[in-house]
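Chemist: Got a predicted model here, sequence first, then my questions.
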Amino acid sequence: MTEFAITNRRDPHLWWRVGAICVSALLLLPIAAIAYLALTPSENIWPHLVATVLPDYLAQTAMLMFGVGALTFVIGTSSAWMITMYGFPGRKVLQWMLLVPLAMPTYIIAYTYVDMFEYAGPFQSALREAAGWTAKSQYWFPDIRSTGGAIFVMSLVLYPYVFITARASFMRQSVGHLEVARTLGRSPAGVFFTVALPLARPAIAVGVSLAMMECLNDIGAVEHFGVRTLTLGIYSTWLGRGNLGGAAQIALVMFIFVIALLWLERFGRKKQSYFSTSSHDYPVRRTRLRGWRRWAASLLCFLPVGFGFALPGGLLLSFALARFGDAATPAFADAVINTLVLASFAAAIAVLIGLFLAYANRIAGNLAVRMAVRMASVGYAIPGTVLGIGILVPLAATDNAVSRFAENTFGFSTGLILSGSIAAITFGYVVRFLAISHGNLETGLQRVTPSLAAAARTLGRTPVGALRDVHLPLIRPALVSAALLVFVDCMKELPATLILRPFNFETLSTMVYTLASLDQLEDSALAALTIVASGIIPVIILSRTMRGKKPRRASGR
């Protein structure tokens, strides 16, 4: 006891280091479980997967990801450039409206677009009636249930990732670089392609990689569009074919995509120092457009908002109003309560763990702690389907061990304590969205002057006391924003919820998925609209953040 006390006095931060490493190890347990299952399957179907479905899964996943990456790059970068560089009617409103499609989950917009544009939908029905056609063979219309349809529709709600990073980069660029290019005779398009775009390339790469991560995580949209991706392959191999080992082997293949995207995102962040930081540089000045160009810019910036939010949101609103009496049932109320309880628990736990890891890394960070904390935040890049498998298996093993012990010792079985309860979903949410909480809180702590904490320690405050009395009051905005962002993402999460939820347990996302899968979009509209409305919260936070970084010398409407 004395020896331990002496050791603890020599290293007052020992418990912070040990705690950070242990918590990080617990959060990495799902990934370790997947690797174990893939390497030790009860039935090795890997040769069968390679010879049959895996090549198709790989091809369609790659096609979808690169298609979404390319289209989000075009939409996000072009709109960010116009908003940053030009003044035109409605620019002030459009600069935050372009973020609004981020509130629309991919699976919800997929359901609405298929309902609108399939053969029996209102658009093609009106087209046939107007043209006098009576059969599909009389005209051509692109198939919305296709890879191309999935790329187009998913890009409409994922482009804001690129818009955010591209616009932030364009706003930081020096007007001197652009003026030099113009002096050398470059046209506005030439300035964009030869100067602005190369300078913004690292930031844009981060946005594109985030959009592709969201694309890789999706299950509801790709299933509705009929695209056979790796995520859907994991789900069908496990639940459809009953082969957990095969699903884990496909999950390992997904890690290749995840690692590539993480490398792209990390590469982009490292290269962001490429931008000039000279005190003699000035922010860019907006050019006021004249004539038809001003209205063309307004239209081009409104199109992503119209197709990505206004059109599907309007359809959902009309359905919700028309079927409100039928949709506002006790089952809907139960789904709302379940969603709020789950999201609240997960957000609270994620904020507490994120704060602990960020503070431990700040006061006791060595190489081991930094590596552990960084690895613990990798869950956001892992698709929810993969995490679901990695979480359910160790929890089920724990339940079985506890049940055997209780039966042998006390003569009764405890059943499924963890894997059959909301604890499994809560743990999944925390693992998946800890990166959001930790990132916000780490940024907040970095803004606290170290001398304040040092002064508190000089006055006899322990690390916990310094955190309570000094840091927490100063990082309250970061705590609130972290909790809100995690809360909203938990409400929208579908893949992990589908796998980890208890029997006969519905959340808003699973209710939308179930009803839409039965072609009952009208009945799911109220639940979908509730999710979309909650998604407006992070959009407001993002828009305020971007306004706070607005260059002071910018001009134009």
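Modeler: Structure's in. What do you need? Numbers count the residues shown, from 1 in each chain.

Chemist: can we go C-alpha only for contacts and neighbour counts from here?
Modeler: OK.

Chemist: Downstream of the longest helix along the chain, the next helix or strand is which one?
Modeler: Of all segments of type helix in the chain, defined using DSSP state H, the longest is helix 330-364. Where DSSP states H and E defines the elements, the next helix or strand beyond helix 330-364 is helix 367-376.

Chemist: So which bits of that following helix are buried?
Modeler: For helix 367-376, the neighbour count (16 or more other C-alpha atoms under 10 Å) marks 369, 370, 372, 373, 376 as buried.

Chemist: Same check on stretch 28-40?
Modeler: 28, 29, 30, 31, 32, 33, 34, 35, 37, 38.

Chemist: Below is an additional structure, to be compared with the one above:
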Amino acid sequence: MRAILSLSKWQSFAWLIGLLLSAPLLFLINESLQPDSDVFDHLWDTVLWDYVSNTVWLIIGVIILSSIIALPLGWLTAYCAFPGRRFFQWALMLPLAMPTYLIAYVYTDLLDYAGPVQISLRNWFGWQSPDDYWFFDIRTLEGAIVMIALVLYPYLYLIFKTALREQSFKLVQASQLMGKSPLQSFLKVSIPLSRGAIVAGLALISMETMADFATVHYFAVSTLTTAVYDTWLGYYSLTAAAKISGIMLLFLFLALTLERLSRSSDVVHERQATQNSETLYHLIGIKAWGATLWCTFVLGVAFVLPTLVLAGYAIDYHEQAWNREFFTYAWQSFKIALWVSIIVCICAVLMTFYQRISSDRFARLPGKFASTGYALPGTVLAIAVLIPLTLFDEYLNQWLDGSGWEPGLLLSGTIFALVFAYIVRFFAIGQGAVESSYQRISPSLDMASLSLGKSQFQTMYKVHLPLLRRGILTAALLVFIECMKELPAALLLRPFNYETLATHVYQYVSDEQLELASISALFIVLVGLIPLYLVNRSMEHKS
């Protein structure tokens, strides 16, 4: 009886977390179904289809360009020996640490009419005006595609390279015996066998592309993400913003469905306990140096050059950039990220422990509900969080009307909204890391603890937590870093006159003055390198 009562308490707590963190999505769907005859109808009749069209073309363009970059890189580093291979295996993931709006600003500054590239061209060839020559405009939809693809291609690169390393070499070797060239083996063997992994990587890239706000907003490219932002801040229509968010949810549902279908239809022909560490092709001569040159070019364009430009800004403008604002906003970002990391880790441990001790087939449902926020783009998440918090504030003020105390925007207008949004968005990261660590704890330890008369809570506290320290630390670190980098939700939910490092940097980017916040920008990039280091160490350990 005591065990049943204890289990019911864990179940109640798990469902409380699940429903609380999934509530914004449920309120968003409900709000999107409400009538709004003015604003949304006006957008529908005028610009909404342009938003949809630009979003679709942006996703298609990023998918194509990311594939062109990532698939050859993944194949080269997985199967081929060439100068610098070991370095490029992990270095090609570094662009993930670069926020897209930073790389967009750097290349805009370099390639604009008043930038050093076009100035040098005019000096060399004696051109006097734009009528004398043609130069592509980077602040276009095509430019946004290039900028986003340079940052997101590592998702597909990492997933595809891992899939190739886990495949058996025998099938590729068989194609060699049949007289197939390396290119033919790549196209006819490696790509088909990895189609599930490729679709999963492209689905992730498409979701991240649709979620991007800063780059498209900076380039003045109207997408559904910017439509949500403009509708809320321009028209102050929460319902219209929710309806546009509902359209984005349909795109997300399509991407997730395609990813799940690809995994279910993917056939594993041969399982291997470890990854392949040897190579199939030993490139020599011009082919070897061509592979090195291609990897160097991609890494240089996507990470090295933007980082060097930011470092140059930081050196040249260190007196203006190294100021009180940097420390103030860094401390504010640190506090928020720390609180979110602690709360997420506590909830993730309790949720995962309930899943471990419960025999109910629906025990995983609360965790799945709680993880729904991770798929939401930042702007959509902000609207989803605002709806229930605004309703709560309205009802509270009505209830206290005449009592002499008017709390005002107690939740929706304070830092609570930002913290809650971060918890909703990044809970899935924390839970994933904790679940991964929990799977390595033998159930026999639980039975031994219970046989010694320890309660379930004592088992978790005295047995599991010491063994989960590394997993919890990893979860806290990943959530902390994501909080430091998050921009769209912070722009919409931060209290008045409150800045994080991400919003501080983006304000200067919008004003074409990133130089004055270059140290803050470099700090964000350096923080973003930490999870890449952890991923690389994990992969080296497994191999």
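Modeler: Cool, got the structure. Quick caveat, the model's predicted, so the values are computed rather than measured.

Chemist: Just give the TM-score of the two.
Modeler: Their TM-score after superposition, calculated using TM-score structural alignment, normalised by the length of structure 2, is reported as 0.96; 543 aligned residues with a C-alpha RMSD of 1.8 Å.

Chemist: just to revisit the earlier point, which ones among the buried residues of stretch 28-40 of structure 1 map onto helices?
Modeler: Using DSSP H, 29, 30, 31, 32, 33, 34, 35, 37, 38 are the members of those that sit in helices.

Chemist: All the helices of the stretch 451-557 of structure 1, in order from the start?
Modeler: Using DSSP state H, counting those that start in this stretch, the helices of the stretch 451-557 of structure 1 run over 463-466, 472-474, 476-492, 495-500, 508-517, 521-548.

Chemist: In structure 1, what residue corresponds to residue 115 of structure 2?
Modeler: Superposed on structure 1 with TM-score structural alignment, residue 115 of structure 2 falls opposite residue 121.

Chemist: count of residues packed around that match?
Modeler: Look at residue 121 of structure 1: counted by other C-alpha atoms under 10 Å, it has 13 neighbours.

Chemist: sec struct for the residue nearest to it when sequence neighbours are not counted, please.
Modeler: Sequence neighbours aside, residue 115 is the residue nearest to residue 121 of structure 1 in space, at 5.6 Å (criterion: C-alpha to C-alpha, 6 or more residues apart in numbering). Secondary structure, DSSP: H, G, I helix; E, B strand; the rest coil: residue 115 of structure 1 is helix.

Chemist: circling back to that earlier point, I'd like the helices of the stretch 451-557 of structure 1 as TSV, with mean neighbour count and distance to residue 251 of structure 1 appended.
Modeler: Shown next, in TSV, are those (neighbours: other C-alpha atoms under 10 Å; distance: least, C-alpha to C-alpha, whole Å):
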stretch	mean neighbour count	distance to residue 251 of structure 1
helix 463-466	16	40
helix 472-474	14	39
helix 476-492	22	22
helix 495-500	23	14
helix 508-517	22	22
helix 521-548	19	28
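
Chemist: possible to save the ones you listed as TSV with distance to residue 85 of structure 1?
Modeler: Putting the helices of the stretch 451-557 of structure 1 into TSV (distance: least, C-alpha to C-alpha, whole Å) gives the following:
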stretch	distance to residue 85 of structure 1
helix 463-466	45
helix 472-474	35
helix 476-492	29
helix 495-500	39
helix 508-517	39
helix 521-548	15
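
Chemist: List just the one of those that sits closest to residue 90 of structure 1.
Modeler: Nearest to residue 90 of structure 1, of all the helices of the stretch 451-557 of structure 1, is helix 521-548, at 15.6 Å by C-alpha to C-alpha.

Chemist: That closest one maps to which residues in structure 2?
Modeler: The aligned range for helix 521-548 of structure 1 is 514-541, by TM-score structural alignment.

Chemist: Off-centre distance for the matching stretch?
Modeler: 14 Å (C-alpha atoms, centre = their mean, to the nearest Å).

Chemist: Next: stretch 534-543 of structure 2.
Modeler: Distance, stretch centre to chain centre, for stretch 534-543 of structure 2: 20 Å (C-alpha atoms, centre = their mean).

Chemist: residue closest to the middle of structure 2?
Modeler: What sits nearest the mean C-alpha location of structure 2, by C-alpha atoms, centre = their mean, is residue 208, with 6.0 Å.

Chemist: That one maps to what in structure 1?
Modeler: If you follow residue 208 of structure 2 across to structure 1 using TM-score structural alignment, you land on residue 214.

Chemist: List the buried residues in the helix or strand where that match lies.
Modeler: Residue 214 of structure 1 is located in helix 197-217, with elements delineated by DSSP H and E. The neighbour-count check on helix 197-217 of structure 1 (16+ other C-alpha under 10 Å) flags 197, 199-217 as buried.
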